[in-house]
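> Take this sequence and fold it.
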Amino acid sequence: MPAEIDIDEADVLVLSQELQKTSKLTFEINKSLKKIAATSNQSSQLFTPILARNNVLTTLQRNIESTLNSVASVKDLANEASKYEIILQKGINQVGLKQYTQVVHKLDDMLEDIQSGQANREENSEFHGILTHLEQLIKRSEAQLRVYFISILNSIKPSDPQINITKKMPFPYYEDQQLGALSWILDYFHGNSEGSIIQDILVGERSKLILKCMAFLEPFAKEISTAKNAPYEKGSSGMNSYTEALLGFIANEKSLVDDLYSQYTESKPHVLSQILSPLISAYAKLFGANLKIVRSNLENFGFFSFELVESINDVKKSLRGKELQNYNLLQDCTQEVRQVTQSLFRDAIDRIIKKANSISTIPSNNGVTEATVDTMSRLRKFSEYKNGCLGAMDNITRENWLPSNYKEKEYTLQNEALNWEDHNVLLSCFISDCIDTLAVNLERKAQIALMPNQEPDVANPNSSKNKHKQRIGFFILMNLTLVEQIVEKSELNLMLAGEGHSRLERLKKRYISYMVSDWRDLTANLMDSVFIDSSGKKSKDKEQIKEKFRKFNEGFEDLVSKTKQYKLSDPSLKVTLKSEIISLVMPMYERFYSRYKDSFKNPRKHIKYTPDELTTVLNQLVR
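This is a model prediction of the structure:
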């Protein structure tokens, strides 16, 4: 009997056989997959170049399309730029300034659009050529604008300002159309990188033009006088014309800057300062040269310094409120000329003293001295330069000119509240001090000549030491008469003003008092004398009364004789002198006469004059 088969073993056997089949099948599948993988790898290697080439072709297509668009854009820009370039090539005169600048603005806008729209220059190198061309075209066009700007500025040629001054013609100025063109170009460049260049051109061309014009006057302004030892004649220096021309150009340039920078007011001070600075430097240099000549010959050229004062003050006034970098040069000039003019005031006083001291004797006719003539001639010179004198009164006091031996009592200035800040007051005081100095020193010299053995006691009508008061008074009054005549016929009359004339009157009154001093002593003799008789009663001694009348008669006749020797030419002085004598003599004489006319049996023996007779003599005394 066959052996029995175990069921479990049979299952294992069957499973084993199935696994072998599966393993074999898996092997075949793996083998097939490897073949597929190899085939796929081979296909991939074949398709990769094809895809890459396809991508390249796609990129090339896009680049070609972009390039075609760029070429079209460049062509459009080039065509537009070419049209503008053709317009610009015609020039400003043919196209017109306004259209010319508008075209340049359009080119500038094109340039900005290209630059702002093309962030990557390397990817847009096709625009490099047109960018460069536009930049060069704009630069050439702006250069032409500057050339045109200069041509307008230079349309005014250098000329001699003296011609305009002599004919009283305004200095050359631009026409309205030219001003409009200059303003238009300045406006075009304002705010861009070329703005400072066009401004520098304006400054340079205007300064250069004015300096060339001033050069016509400079040789004449360097000479004060052709004759070295001749006194300077007022207004003869070329510096006056130079100053007048400079003032004219300053006004011209102010108007020009106002016209050109009407929209840019903040730029006006700086531009004007730059234009004027070279002019001020040239003026200051010339001013210094003139002042050096003045210092070398003060005797002849000293008064010219007052014209220099007027000159520098006028220039500074015209520049008031304007910012000048070299304004300190003008300040230095002012300080230097002030030192010279202040010395002239002091020298004038010293000169009067020196001239008075040179007198050896009183003129035989008690007339006018050379010192008086010289003093008034000198003061008239000062009056001819009134404005310069007033300008020179800055930072000066009375002490600057008063003599070293000044005594307040000798001068007629009273303790009045005067405004010493007023230059007119100072100048009036200076003239009055000169006249006082003359009178005081003439009196001192007269006292020394007439009374050599005693110390002079001047400006004192009551001096007991002075025994020649009448003659000295007449002598001084004769000189004051000339002083007053010259004052009335010259600018000195206005310069003295109220206070100065009051001082002159006080001075005349002082020396009128000298002339009537002896008359005052004569009337003092008529004072009543009271005597005590033996009984103790008060009485009037007839002999004393007789003596008083006798002394009066003799003294009166002597004074009449002396007074007739002194003939005053000034009518007002005659009236004043007569009035003073009558007011001194008549009241006292009438009083004395009325009291004692009946004291004598034979009055006419002792009383020579009745009051009416005395008045008649006195009225005839001074004619």
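> From now on I want contacts and neighbour counts done on CA atoms only, so please keep to that.
Noted.
> which residue ranges form the helices in the stretch 451-600 of the chain?
In the stretch 451-600 of the chain, the helices defined using DSSP state H, counting those that start in this stretch lie at 469-488, 492-515, 517-524, 542-565, 571-596.
> can you redo these as JSON lines with distance to Glu307 and mean neighbour count?
JSON lines is the format used below for the helices of the stretch 451-600 of the chain (distance: least, C-alpha to C-alpha, whole Å; neighbours: other C-alpha atoms under 10 Å):
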{"stretch": "helix 469-488", "distance to Glu307": "22", "mean neighbour count": "21"}
{"stretch": "helix 492-515", "distance to Glu307": "18", "mean neighbour count": "20"}
{"stretch": "helix 517-524", "distance to Glu307": "47", "mean neighbour count": "18"}
{"stretch": "helix 542-565", "distance to Glu307": "46", "mean neighbour count": "16"}
{"stretch": "helix 571-596", "distance to Glu307": "37", "mean neighbour count": "16"}
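> between these, which gets nearest to Asp422?
helix 492-515 (12.4 Å; C-alpha to C-alpha).
> Alongside the first, I'd like the structure of this one:
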Amino acid sequence: MAISLGTGQAADEEARAEVEVLNSRLEKTSQLTKKIQASLARLESSGKSVQDAVGPLYGKTQKLQTLGTSTYSRTHHPSDIKSNEEDVIRKGPEKAGLAAFLSSVKRVNKALSEMKQTNLRSNQQAVSDLSRLLKSGNTQLEGHFQRILQDDSRPIEPLHYITKEKPFPMLSQDKTTRLGLINSYIVTSMRQSGTPGESPVLQLYASVRGPYLTVTLQNLASATVNTARKKTPDAIYRQGTNGMGTYAKGLEAAFLAEYDNICALFSRDEWGRVFNLTCQGAISELARTLRELNSHIKSNLTTDCYLAYEIIEIMSSLSSNLDSRTGELKPSFAAALKPIRETGKSSLGELLDDTRRRINNLPTIPGDGAALPITAETITRLQTMVDFLRPISSIMISIGDGGWKSAPSSNASSDQIPSLKSFDVGADGKQIFAHYSVDTIDTLLNSLEAKAKPLLKGKPTLGVFIANNATVIERMIRNSDLQPLLSSRMADVDKWRKTGAQLYTLAWREPSAHLLDVQYTNRGNRPPSGSAAAIDSAAILKGLGSKDKDAIKEKFRLFNASFDELVAKHKSLSMEREVRELLGRQVQQMIEPLYGRFWDRYHEVDKGKGKYVKYDKGSISAVFLSLT
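Now for the predicted structure:
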């Protein structure tokens, strides 16, 4: 029993000792944990301080590392670019292909731009090498552009397209696309590099297409000059017989086709510049052609002034059409047309001066009073002007009503082609032309009258001369397109015919005076009045003394002599049909009533022997009829 208890106590004691050992270790562990926590807290605090101190240095180190990597790339990559692209660029766009070539020069351009941004001294040689390579590439592109363009720029025969009303040929779509790619690259490259000035492609295009236009239109220009040459010196120019109309059609068609080419190839802000550059040569040729035509017109002004009017209208229409389509070239056309427009303005006054000069230089005037050829020629000129009324009206509006009486003002603008509004031949244009026509007629007839007065003997012949010329004028107006334009001004023409008739009838006052007698109401019975049948010639004569009878006989004798002389003179003069009828009627109305009255009263003075009374009323009436 004792053994048993001892063994149990020993076991408890052993367990108690183990617990104490464990508690002791636990205490040490707890203390160690606290120490560890304190150490961790101190370490965390120290770590933050280190991070704050070391962090920025680390960031800068990273940046330097990145910059170094980039710098290394930039300082070593250009040589790779040069070696990679040089072969392509040396081959040129034809062998390498345009797409591959463009890609190559773009890469070189990009690499060069990046290198220039580093501005490192060590890269200067590489920058120089790439610059030379890029310049070579750009030069080859410009040459390639020119060669592509030249393939489609061989001169054509314009008449083929004009006569068949076909549009002029344009650049092919394929070539336009390739040309556009080159132009787009060069413009973009210049913009990115900040290169000043315009793209060299603009001048390249004009240098190829400009001569194409000039040579293509050359034959039309030559034909225009050749068709102006006169076969007959005094032949009047007829509308449409000069080649200017065809030339203008060629210019318009060629320029419009070129404008469409330019619009398909260049950017909108370049259209006007390229178009003007390209057309410059053709317009210079046009200006030279117009100067030649102007010299011809001025040398043949009276017959070829109409060519000036026609050219003004053709060129104004051409300028307006192209301006509406392109908004360009109007000033260029105005400058080219200026010499002919000035000639057209001055022609109006010079034609009047020419009329005066030609009349003043006439050696004589027809003695029979016949109308002169210059009268018909002058009205023919006005008739022909009606065919060119639109340009003539524009000229007259620009110089003003009556402006043809003096030289055009040097201050007046001559560099502008009138707008279409000024070509609207409305009331103003017609009225100004009517005024000019009346001025022309007055100049003609005043000059003829002044020339004829000292040369023609007697007012009857002068009167017939004036009436003849006025009648020719009136007839030509009524039988032409002048009639509606001058219908309200015919009184201005008719006054001249009336003036001529009045001058002519002055001579017939002499025989009329012989038919007037003095009647004395205080001598016997007053002479009966009323119808001729109621007059008794024998009774009247019976109441007269011998002296009065002798006076009546003398009156008959003098009348017969004067009347016969004037009748013979009348028949010897050259009269237009209308003038002969007019003057015959006026003489009859003037003489016949007086003679009839005189004959009724005194025909018995020679008792029917016809010694003094040569004409009875019937025979003298027949004479009057022969005058018409």
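> returning to what we had before: okay, the helices of the stretch 451-600 of the first structure in CSV with distance to Val56 of the first structure next?
Shown next, in CSV, are the helices of the stretch 451-600 of the first structure (distance: least, C-alpha to C-alpha, whole Å):
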stretch, distance to Val56 of the first structure
helix 469-488, 114
helix 492-515, 106
helix 517-524, 137
helix 542-565, 140
helix 571-596, 127
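> For Ile224 of the first structure, which of these is the nearest?
helix 492-515 (25.7 Å).
> picking that back up, ok, which of the helices of the stretch 451-600 of the first structure comes nearest Tyr283 of the first structure?
For the helices of the stretch 451-600 of the first structure, proximity to Tyr283 of the first structure was assessed by C-alpha to C-alpha; helix 492-515 is nearest, at 30.9 Å.
> and of the helices of the stretch 451-600 of the first structure, who's closest to Ser255 of the first structure?
Nearest to Ser255 of the first structure among those is helix 492-515; the distance by C-alpha to C-alpha comes to 36.6 Å.
> which residue lines up with Glu205 of the first structure in the second structure?
In the second structure, Glu205 of the first structure lines up with Val208, judged by TM-score structural alignment.
> and the closest residue to Leu568 of the first structure other than its chain neighbours, what is it in contact with?
Once flanking residues are discounted, Leu568 of the first structure sits nearest to Lys574: 6.2 Å by C-alpha to C-alpha, 6 or more residues apart in numbering. For Lys574 of the first structure, the contacting residues are Leu568, Val622, Arg623, by C-alpha atoms under 8 Å, 6 or more residues apart in numbering.
> out of these, which one sits closest to Lys31 of the first structure?
Closest to Lys31 of the first structure, out of all of the contacts of Lys574 of the first structure and judged by C-alpha to C-alpha, is Leu568, at 164.8 Å.
> Now do the closest one against Val368 of the first structure, distance only.
Distance from Leu568 of the first structure to Val368 of the first structure, counting by C-alpha to C-alpha, to the nearest Å: 12 Å.
> got any residues that touch both of these two?
With C-alpha under 8 Å, 6+ apart as the test, Leu568 of the first structure and Val368 both reach Met478.
> Give me the contacts around the helix or strand containing Glu114 of the second structure.
Assigned by DSSP states H and E, Glu114 of the second structure belongs to helix 98-118. By C-alpha under 8 Å, 6+ apart, the surrounding residues in contact with helix 98-118 of the second structure are 74, 78, 81-82, 85, 88-89, 92-93, 123, 127, 130-131, 133-134, 137-138, 178, 182, 185, 189, 193.
> how far is stretch 359-371 of the first structure from where the chain is centred?
46 Å (C-alpha atoms, centre = their mean, to the nearest Å).
> Quick one: residues in contact with it.
So stretch 359-371 of the first structure is contacted by 352, 355-356, 438, 445-446, 449, 471, 474-475, 478-479, 482 (C-alpha under 8 Å, 6+ apart).
> Can you say which helix or strand has Val254 of the first structure in it?
For residue 254 of the first structure the amino acid is Lys, not Val. helix 238-260.
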